[in-house]
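Visitor: Mind looking at a prediction? Sequence and model below.
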Amino acid sequence: MKLDTFFFIALISYLIGSFPTQLFLNRIWRGFFKQKDLKLLYPFIYLFDFFKGIAAVFLAMYLIDTHIAMAIAALALTLGHFWSLFYRFRRGPGLAPLLGVLAALTPHVILPLVVIWVLFLIFTRYMAYATIVSTLFLPLIIWKLYGYDLYIVLGVITAAVVVYNQITELEKIAWGLEPKLYEESPRVRFAEYRKKVRSPGRIVRRLLFLITAFIVVSFLFLNMYVYRGFELQTDIVRAGNLKKDYIAITFDDGPDPVYTPQILDILKEQDVKATFFMVGKHVEMYPEVARRIVEEGHEIGNHTYSHKNLLFLSKDKAECEIFKSNRVIEEVTGIKTELFRPPRGLYSHAVREIIDEHNYKLVLWSLSSRDWTEISARQIKEQIVFNVSGGDIILFHDSGSIITRSGGDRKNTVKALPQIIGILQEEGYEFLTVTELMTETD
């Protein structure tokens, strides 16, 4: 198993979250102090769990060093804490691991989160209510303080996991079996009541299963839609002449003020020309980077104005996205491009009509680096080097994010690119722009 893979990160983080802190420290405590009263041990348990969260995020940072890797580590650790491999440690107490994760990823959210938790604990005197309300505020706090879509998604999923694990506590409150703060616990056993009432957890689990199944089926459908299509598509360019060792490398979602200049430096040093499919709004924001792309002899294409998903847009709105971007690109660079690539490769019949009516060329790709998932530099390199063939149009990204048009981490693309170019040149491949590659097809 490769150490710099998401699976390895998720597995190790889950195991860290599953580690039975309470059982482990209990045995040490009793062995050294011979005491049965373990209340003094609780602060050490929470502190140990807190550092488990930090450790998982730092491990992902060390091995892959991308936001997605750290987010996966955070989620896996949280799941391990609540659904541990160790039966006696299932439904781990407290949110200390989550706070550790937040301390490493988004430290500024901890203070407002703790304030909300304390206020609702004082107001309701129920730990479950305070926990649920504070975690429901988590995505909003992240959005307000960071605005990064990936962390917002992580906040939503984490909040859902915490709420799901608090269902049992809500049942106890509803049945009068959960004491308020500083009250004594009732003597009636909760298990006896639960046998009589159907747990809502079963309904939630079924709902989550259906949602997961829908997401998987949708992903497989869209993957087939982008890479293969469902009918003859002579109007869509996916590759060049398969019999020649010509390839084209393309970059989507830029220009970006941080990563695009680094990529341009690499291309200039390697004497390679590429095609950049640029977002119109980014061209407006960073015109000097867009002009540099053209000045250094690279080709440019249209990637819509605001990177909206065109699949479900009307023809008029899709036209607006395409035409506005073309207008901005021409005003800034002086180039009127006829190449168009839809965001995420998703197009509709209306988009194809627009392309045909205005003599654009719809360009997709035959090989993706998968760098949009923020995998490691080694994985990006192997994805290209082990799968490349003559005529490939290769997809990279110099900007973009999982959901929005910007904010992604492209440092591993920058690390992998010179290695990829060097290896492919040694293997005899020649780099062309997309237009040159299409000419070779003819």
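Guide: Alright, I've got the coordinates.
Visitor: going forward, measure contacts between C-alpha atoms and count neighbours the same way
Guide: Fine.
Visitor: What ranges does the chain have for its strands?
Guide: With DSSP state E, the ranges of strands along the chain come out as 236-237, 246-252, 275-278, 299-302, 339-340, 361-363, 367-368, 393-397, 430-431.
Visitor: Can you name every helix or strand that the fourth one contacts?
Guide: Strand 299-302 makes packing contacts with strand 275-278, helix 287-295, helix 315-333, strand 339-340 when contacts are defined by 3 or more C-alpha pairs under 8 Å, 6 or more residues apart in numbering; DSSP states H and E.
Visitor: Show me what the shortest one packs onto, helices and strands only.
Guide: Read it as strand 339-340. Counting contacts by 3+ C-alpha pairs under 8 Å, 6+ apart, strand 339-340 is packed against strand 299-302, strand 361-363.
Visitor: for Gly201, what are its contacts?
Guide: By C-alpha atoms under 8 Å, 6 or more residues apart in numbering, Gly201 lies in contact with Tyr164, Ile167, Thr168.
Visitor: quick one on the thing from earlier: got the helices and strands packed on strand 339-340 as CSV, with distance to Ser401 and mean neighbour count columns?
Guide: Converted to CSV, these look like this (distance: least, C-alpha to C-alpha, whole Å; neighbours: other C-alpha atoms under 10 Å):
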stretch, distance to Ser401, mean neighbour count
strand 299-302, 18, 27
strand 361-363, 20, 21
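Visitor: before we go on, here's another structure to hold up against the first:
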Amino acid sequence: MYQFLIVAIMSYIIGSLFKIGDGNRKYSLEFAKGFLTLLMSGFYLHSGLSYLMASAGILAGQSRPVFSRVNGYSAEVVSLGIIFYMSPVMGIVLALLFIVLKKVLKDYNQAVFASCLTIPIMAFRTFRSDSFIIISLIIFASLAIQFWPPFLEKRIKSGLLYDMAIGLGVLGFLILLYFNKYVYKGFGIQKDIIRHGPHHFKYVALTFDDGPDPVYTPEILDILKEKDVRATFFLIGKNVSSHPEIAQRMVEEGHLIGS
């Protein structure tokens, strides 16, 4: 788990640093920050959770920088860089939509707000990865709060929306930690839940479900190879599509793939 925390902390630091004033250089830098942060997190740890932590970190650093005297900066260009990394097509469509809306609405903030309303729809139609969908929803919530229009401010305060988003984010992170510790990794030292079968059976069926996972599955395969043990892996289609090399390794090392 510490690897994901490293990704989040480093991304937050990157988001807090490298500020430039107005102009094209500012937009180019912020776009690069969003794009390159996800690119580097993928090099470090190619995992959906890694991309999720990197996105949350860079957006938090951009909006609430720790190294700046100002309260923060808007995150629309950084968000576009993140989206462009996940899907260049979706990024181009969003950019073109913003340009059209800016000409129609004659207002930068309203154009950003109107554009961000399409992000959830495009995300569900574009991405198969759960983490990319969650990242898109985080971006949508962040931009909707930052660019909340004045006529809606009279009905619902953007500060209230921000507090709600932070609360839901913290709750989601705690749930993620719980699943990572007690579901994805198993129950650790709670040995009382392990049922010992009859001793006269010479064989046991060793199975692993819901893989392949880029972090845990290779570690499992390393242990099985070291102990010269074969197992059955029950895989999820979209995970296999994302990490076909792990499934290929299972077959090459003599394991069975169930369905």
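Guide: Sure thing, it's come through. From a predicted model like this one, the values you see are computed outputs, not experimental measurements.
Visitor: I'd like the helices and strands packed on strand 339-340 of structure 1 laid out as CSV, including distance to Glu192 of structure 1.
Guide: As requested, these are exported to CSV (distance: least, C-alpha to C-alpha, whole Å):
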stretch, distance to Glu192 of structure 1
strand 299-302, 65
strand 361-363, 64
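Visitor: what about the ones you listed, which gets the closest to Ile211 of structure 1?
Guide: Of all those, strand 361-363 sits nearest to Ile211 of structure 1, with 32.3 Å by C-alpha to C-alpha.
Visitor: residue range for that closest one in structure 2?
Guide: Under TM-score structural alignment, strand 361-363 of structure 1 has no counterpart anywhere in structure 2.
Visitor: Also stretch 290-301 of structure 1?
Guide: Under TM-score structural alignment, stretch 290-301 of structure 1 corresponds to no residues of structure 2.
Visitor: before we move on, the earlier item: and which of the contacts of Gly201 of structure 1 is nearest Pro43 of structure 1?
Guide: Once C-alpha to C-alpha is applied, the member of the contacts of Gly201 of structure 1 that ends up nearest Pro43 of structure 1 is Thr168, at 24.3 Å.
Visitor: OK, contacts around that closest one?
Guide: Gly201.
Visitor: distance of it from Tyr129 of structure 1?
Guide: 12 Å (C-alpha to C-alpha, to the nearest Å).
Visitor: what do you get for Lys324 of structure 1?
Guide: According to C-alpha to C-alpha, Lys324 of structure 1 and Tyr129 of structure 1 sit 49 Å apart.
Visitor: for the stretch 101-250 of structure 2, what spans make up the helices?
Guide: 108-116, 119-126, 130-146, 150-153, 158-178, 216-227, 237-242, 244-252 (DSSP state H, counting those that start in this stretch).
Visitor: can you tell which of the ones you listed is closest to Pro198 of structure 2?
Guide: Closest of those to Pro198 of structure 2 is helix 216-227, at 22.2 Å (criterion: C-alpha to C-alpha).
Visitor: Give me the buried positions along the closest one.
Guide: In terms of neighbour count (16 or more other C-alpha atoms under 10 Å), helix 216-227 of structure 2 has its buried residues at Thr217, Leu221.
Visitor: Kindly calculate the angle that that helix makes with strand 207-211.
Guide: Here helix 216-227 of structure 2 points in a direction 150 degrees away from that of strand 207-211 (axes from the mean of the first three to the mean of the last three C-alpha atoms, to 10 degrees).
Visitor: who's in contact with the closest residue to Lys361 of structure 1 other than its chain neighbours?
Guide: Closest residue to Lys361 of structure 1 apart from its sequence neighbours, by C-alpha to C-alpha, 6 or more residues apart in numbering: Leu339 at 5.0 Å. If a contact means C-alpha under 8 Å, 6+ apart, then Leu339 of structure 1 has Ile300, Gly301, Asn302, Tyr360, Lys361, Leu362, Val363 as its contacts.
Visitor: shouldn't the last one be in contact with Val237?
Guide: Yes: using C-alpha atoms under 8 Å as the test, Val363 of structure 1 is close enough to Val237 to be in contact (4.7 Å).
Visitor: what residue of structure 2 matches up with Ala69 of structure 1?
Guide: That one, Ala69 of structure 1, aligns with Ser50 by TM-score structural alignment.
Visitor: could you measure the nearest residue to that match once chain neighbours are set aside against Leu59 of structure 2, distance?
Guide: Excluding its sequence neighbours, the residue lying closest to Ser50 of structure 2 (C-alpha to C-alpha, 6+ apart) is Phe4, at 5.6 Å. According to C-alpha to C-alpha, Phe4 of structure 2 stands 16 Å off from Leu59 of structure 2.
Visitor: Compare these two and say which is more crowded by neighbours.
Guide: Leu59 (29 against 19; other C-alpha atoms under 10 Å).
Visitor: re earlier: and of the helices and strands packed on strand 299-302 of structure 1, who's closest to Tyr151 of structure 1?
Guide: Nearest to Tyr151 of structure 1 among those is strand 275-278; the distance by C-alpha to C-alpha comes to 25.0 Å.
Visitor: Please tell me which residues of structure 2 the closest one aligns onto.
Guide: Counting by TM-score structural alignment, strand 275-278 of structure 1 sits on no residues of structure 2.
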